[in-house]
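> Here is a sequence together with a model predicted from it:
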Amino acid sequence: MPKKLIPLAIAYDFDGTLAPGNMQEYDFIPALQMKSKEFWNEVKKKAKEQDADEILAYMDVMLRKADSEQVSVRRADFKNFGSKINLFPGVDSWFKRINQYGKSKGVRVEHFIISSGLREMVEGTKIFKEFSKVYASGFMYDHNGIARWPAIAMNYTTKTQYLFRINKGSLDVHDNTIINKFVPKEQRPVPFENMIFIGDGETDIPCMRLIKDQGGHSIAVFSPKKKGAKSKAENLIVEGRANLSAVADYSASGKIDRAVKAIIDKVEAAGRIT
């Protein structure tokens, strides 16, 4: 009988991790006749005034400004905005390359997004098909298909819920029957030791720390063009929140490529021992 593949899950933030900047800044914010700094300043002001979660505040500002500027906000519109997002070097070929390497080692690699950005915009990217599940902030839509209300708002700590969903195999957001149920460690589909989290910002820290503390691996990436990003990523290692820092370059033989392949080797070796 064919040998059963060992599961390995890689979870990624999106903005600043797989793509430079924030996804709203490519085409959506310009469509509102605003500059990025102006938009985010209004978000912070709204959050402070209402004592609100900043993720919910940005979603509210998106809808209000879109209404005032007559910018359509149907799911297809968000997907179209997402199609304009640029990706970091090597991302286009990353998934096929890592999947093939994993398979050659008897490891089945699955990819997940856990992001404070918009799931609808991720759906519009050319890499959307590579993910088993996209966990990101998103909207509910009315009978005309227009975004009216947040469905999910992903902030610092809510992100960690989705690592447990992957760990327990409870992948549907609306279904809480398994996520809140006791599942013995040996019965969980993807052990935390077989998980990698790749992120870049403060909203990723709880996920990074959880995965690292549970025996998995966390990688802090940074854009070389962003001032202070390298020292910020390196500091996450000093603080014990990440295992590795690297430039956000997913090209073959790059630092991230080598690190993830080494982790696959480690998972394969552990699988042989057990």
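Noted; the coordinates are in hand. Numbers count the residues shown, from 1 in each chain.
> For the rest of this, base every contact and every neighbour count on C-alpha atoms.
Fine.
> okay, now the nearest residue to residue 72 once chain neighbours are set aside: neighbour count?
In space, and not counting its chain neighbours, residue 72 is closest to residue 66: 6.9 Å by CA to CA, 6 or more residues apart in numbering. Look at residue 66: counted by other CA atoms under 10 Å, it has 18 neighbours.
> ditto for residue 185
Per other CA under 10 Å, the neighbour tally for residue 185 reads 12.
> likewise residue 49?
For residue 49, the count of nearby residues is 9 (other CA under 10 Å).
> Also residue 59?
A count of nearby residues for residue 59, using other CA under 10 Å, gives 20.
> circling back to that earlier point, please, which helix or strand holds the residue nearest to residue 72?
In this structure, residue 66 sits in helix 54-68 according to DSSP states H and E.
> for that helix, which positions count as buried?
Neighbour-count burial for helix 54-68 flags 54-63, 65-66 (criterion: 16 or more other CA atoms under 10 Å).
> C-terminal to it, which secondary structure element comes first?
Using DSSP H and E, the helix or strand that directly follows helix 54-68 along the chain is helix 75-82.
> Which secondary structure elements does that next one sit against?
Applying 3 or more CA pairs under 8 Å, 6 or more residues apart in numbering; DSSP states H and E, one finds that helix 75-82 contacts helix 119-123.
> Beyond the helix it packs on, next helix or strand please.
strand 133-141.
> chain center to that following strand, what's the gap?
12 Å (CA atoms, centre = their mean, to the nearest Å).
> And stretch 121-132, by the same measure?
Here stretch 121-132 is found 11 Å from its chain centre; the criterion is CA atoms, centre = their mean.
> need the strands for the stretch 101-250 of the chain, in chain order.
Counting by DSSP state E, counting those that start in this stretch, the stretch 101-250 of the chain has these strands, from start to end: 107-118, 133-141, 147-152, 195-199, 217-222, 244-247.
> ok, and the closest non-adjacent residue to residue 87?
residue 19 (4.3 Å).
> Please report the number of neighbouring residues for the one you found.
Using other CA under 10 Å, residue 19 is surrounded by 18 other residues.
> wait, doesn't it sit right on residue 86?
Yes. With contact defined as CA atoms under 8 Å, residue 19 counts as touching residue 86 (5.9 Å).
> returning to that earlier point: which stretch among the strands of the stretch 101-250 of the chain comes nearest residue 264?
Closest to residue 264 of those, according to CA to CA: strand 107-118, at 7.1 Å.
> ok, and what's touching the closest one?
Identification of contacts with strand 107-118 by CA atoms under 8 Å, 6 or more residues apart in numbering yields 5-15, 22-23, 55, 98-99, 102-103, 130-138, 153-155, 159, 162, 203, 264, 267-268.
> Also stretch 233-240?
By CA under 8 Å, 6+ apart, the surrounding residues in contact with stretch 233-240 are 200, 209, 220-222, 242-246.
> can you give me the offset of it from its chain's centre?
Taking CA atoms, centre = their mean, the mean C-alpha location of stretch 233-240 is offset from the chain mean by 20 Å.
> For residue 176, list the residues it contacts.
Neighbouring residues of residue 176 by CA under 8 Å, 6+ apart: residue 170.
> before we go on, here's another structure to hold up against the first:
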Amino acid sequence: MHDTIAVVFDFDDTLAPDTTSGYLRKSGIDDLSRFWKEEVGSLYAEDWDPVPAYLYKMIEAAQSGRIGPITQESLSTWGAEAPLHAGVDTLFDRLRATAKKANPRLRLEFYVISSGLGDVLRSTRIAHEFTEIWASELHYDPAGHAIFPKRVVSFTDKTRYLFHIQKGLTGTAFRGKPFEVNRKVSRDHQPVPLDHMIFVGDGYTDIPCFSLLKQNEGIPIAVYDPHHEERWGNAFRFVSEGRVSNLHSANYLEGSDLSNFLIMAVRSLAERVALSAHTYKG
């Protein structure tokens, strides 16, 4: 039987203010609006996808001397100091306590699937909470300077990693094996079926994950940053277009609407797992 549920998060603007923008600001790019809207946005007309476009422009900025070299050390240093949204530090223990109370035999796992930079996210102070962090990755030259994207995670790329979770293809044994995700696994041998998952995200790259879980009776949750009113309309479209059935401010403090909804969602899945186990034994 399936005794594991997974809470899967996007990262930037979901669990924390955009860490990529934070890194660029710290590196010396003051006009972030111009970087994102004009420099990165201008590539869309040339049929670039958003994620490789921003990675290319970051690397170009470093190679031209506008910012210092992008290195694993500089990314990790920023990740260690990057701020998080309110309440995120204590969220995981609250959800674990909820799951244990609802179903003591249940295993609760946390994951990140992000278009942001893996070398940043793996250095954040909550990185240890996650079974796996999948994100965009960079290739470095012998001097340690980023020169090319090694992995791009965007749009339907994100659903690929939901299938990794579903099929149990996590951990070091499956690193460097990109074709394993195509392995056919029967539902009886899925460690975490899609209807045992919660996905929390904020942006357009999260829409395929929202849709996949909604179609398979998982729980998609959209969040928005209350400090960026210009993005509220985009967030509300997730509800109006039927991508998700709920939308919350990215405030994870105990007692907040989002914290309460996550607790209810974890409790609901935990009880579903317990009921399935009882029915199976019966």
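Received it, and whenever you're ready, just let me know what you need. A quick note: this is a predicted structure, and the numbers were derived from the prediction, not measured.
> Closest one of the contacts of stretch 233-240 of structure 1 to residue 174 of structure 1?
residue 209 (25.7 Å).
> Pull the number of nearby residues for whichever residue in structure 2 pairs up with the closest one.
In structure 2, the residue paired with residue 209 of structure 1 is residue 211, using TM-score structural alignment. Using other CA under 10 Å, residue 211 of structure 2 is surrounded by 17 other residues.
> doesn't residue 245 make contact with residue 211 of structure 2?
No. Residue 211 of structure 2 is beyond contact range of residue 245, at 11.0 Å (criterion: CA under 8 Å).
> Now the common contact residues for the two.
The contact sets of residue 211 of structure 2 and residue 245 overlap at residue 220 (CA under 8 Å, 6+ apart).
> burial count for the nearest residue to residue 164 of structure 2 once chain neighbours are set aside?
The spatial neighbour of residue 164 of structure 2 that comes closest, neighbours along the chain excluded (CA to CA, 6+ apart), is residue 181 at 5.9 Å. The tally of other residues near residue 181 of structure 2 (other CA under 10 Å) stands at 19.
> what lines up against residue 181 of structure 2 once you look at structure 1?
So, by TM-score structural alignment, residue 181 of structure 2 is matched to residue 179.
> Next, the contact list for that match, please.
The contact partners of residue 179 of structure 1, by CA under 8 Å, 6+ apart, come to 164-165, 168, 170.
> now do residue 95 of structure 2
Shown in contact with residue 95 of structure 2 (CA under 8 Å, 6+ apart): 262-263, 266.
> Turn these into CSV, including secondary structure.
What follows is the contacts of residue 95 of structure 2, written out as CSV (DSSP: H, G, I helix; E, B strand; the rest coil):
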residue, secondary structure
262, helix
263, helix
266, helix
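> Which one (most neighbours) among those?
Within the contacts of residue 95 of structure 2, neighbour counts (other CA under 10 Å) peak at residue 266, which reaches 25 neighbours.
> excluding its backbone neighbours, what's nearest the aligned partner of that residue in structure 1?
Aligned against structure 1 by TM-score structural alignment, residue 266 of structure 2 finds its counterpart in residue 264. Among residues not flanking residue 264 of structure 1 along the chain, residue 102 sits closest, at 6.3 Å (CA to CA, 6+ apart).
> Return the residue of structure 2 aligned against residue 80 of structure 1.
Residue 80 of structure 1 maps onto residue 77 in structure 2, by TM-score structural alignment.
> and residue 104 of structure 1, how many neighbours does it have?
For residue 104 of structure 1, the neighbour count with other CA under 10 Å is 10.
> that older thread, for residue 143 of structure 1, state which of the contacts of residue 179 of structure 1 is nearest.
Residue 143 of structure 1 lies nearest to residue 170 out of these, by CA to CA, at 28.7 Å.
> Residue 27 of structure 2 matches what in structure 1?
Under the alignment (TM-score structural alignment), residue 27 of structure 2 pairs with residue 31 of structure 1.
> how close does that match get to residue 67 of structure 1?
Going from residue 31 of structure 1 to residue 67 of structure 1 by CA to CA, to the nearest Å gives 11 Å.
> quick revisit: of the contacts of strand 107-118 of structure 1, grab the buried ones for ChimeraX.
Here is the ChimeraX command that picks out the buried ones among the contacts of strand 107-118 of structure 1, judged by 16+ other CA under 10 Å:
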select :6,7,8,9,10,11,12,13,14,15,23,55,98,99,102,131,133,134,135,136,137,138,153,154,155,159,162,203,264,267,268
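> Not counting sequence-adjacent ones, nearest residue to residue 254 of structure 2?
residue 87 (6.8 Å).
> Need the counterpart of that neighbour in structure 1.
Counting by TM-score structural alignment, residue 87 of structure 2 corresponds to residue 90 in structure 1.
> Please give me every residue in contact with that match.
The contact partners of residue 90 of structure 1, by CA under 8 Å, 6+ apart, come to 249-252.
> repeat that with 10 Å
Taking CA atoms under 10 Å, 6 or more residues apart in numbering, we find residue 90 of structure 1 in contact with 18, 97, 248-252, 254, 257.
> Can you pick out the most distant pair from these?
Spatial extent of these (CA to CA) is set by the pair 97 and 248 at 16.5 Å.
> Pick out whichever of those two has more residues nearby.
Between residue 97 of structure 1 and residue 248, counted using other CA under 10 Å, the more crowded position is residue 248 (27 against 15).
> sorry, back to before: if I look at the match of residue 266 of structure 2, how far off is residue 51 of structure 1?
Noted for residue 264 of structure 1: a distance of 43 Å to residue 51 of structure 1, by CA to CA.
> got the buried residues for stretch 76-89 of structure 1?
76-88.
> would you turn those into a markdown table with distance to residue 190 of structure 1?
Below are these laid out as a markdown table (distance: CA to CA, whole Å):
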| residue | distance to residue 190 of structure 1 |
| --- | --- |
| 76 | 33 |
| 77 | 35 |
| 78 | 32 |
| 79 | 30 |
| 80 | 33 |
| 81 | 33 |
| 82 | 30 |
| 83 | 31 |
| 84 | 33 |
| 85 | 30 |
| 86 | 31 |
| 87 | 28 |
| 88 | 27 |
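> ok, for the counterpart of residue 149 of structure 2 in structure 1, nearest residue in space, not its chain neighbours?
Matched by TM-score structural alignment, residue 149 of structure 2 corresponds to residue 150 in structure 1. Spatial nearest neighbour of residue 150 of structure 1, excluding adjacent residues (CA to CA, 6+ apart): residue 139 at 4.3 Å.
> these two touch, right, the one you found and residue 146?
Yes. Using CA atoms under 10 Å, residue 139 of structure 1 is in contact with residue 146, at 9.2 Å.
> Mutual contacts of these two, please.
Residues touching both residue 139 of structure 1 and residue 146 (CA under 10 Å, 6+ apart) are 63, 73-75.
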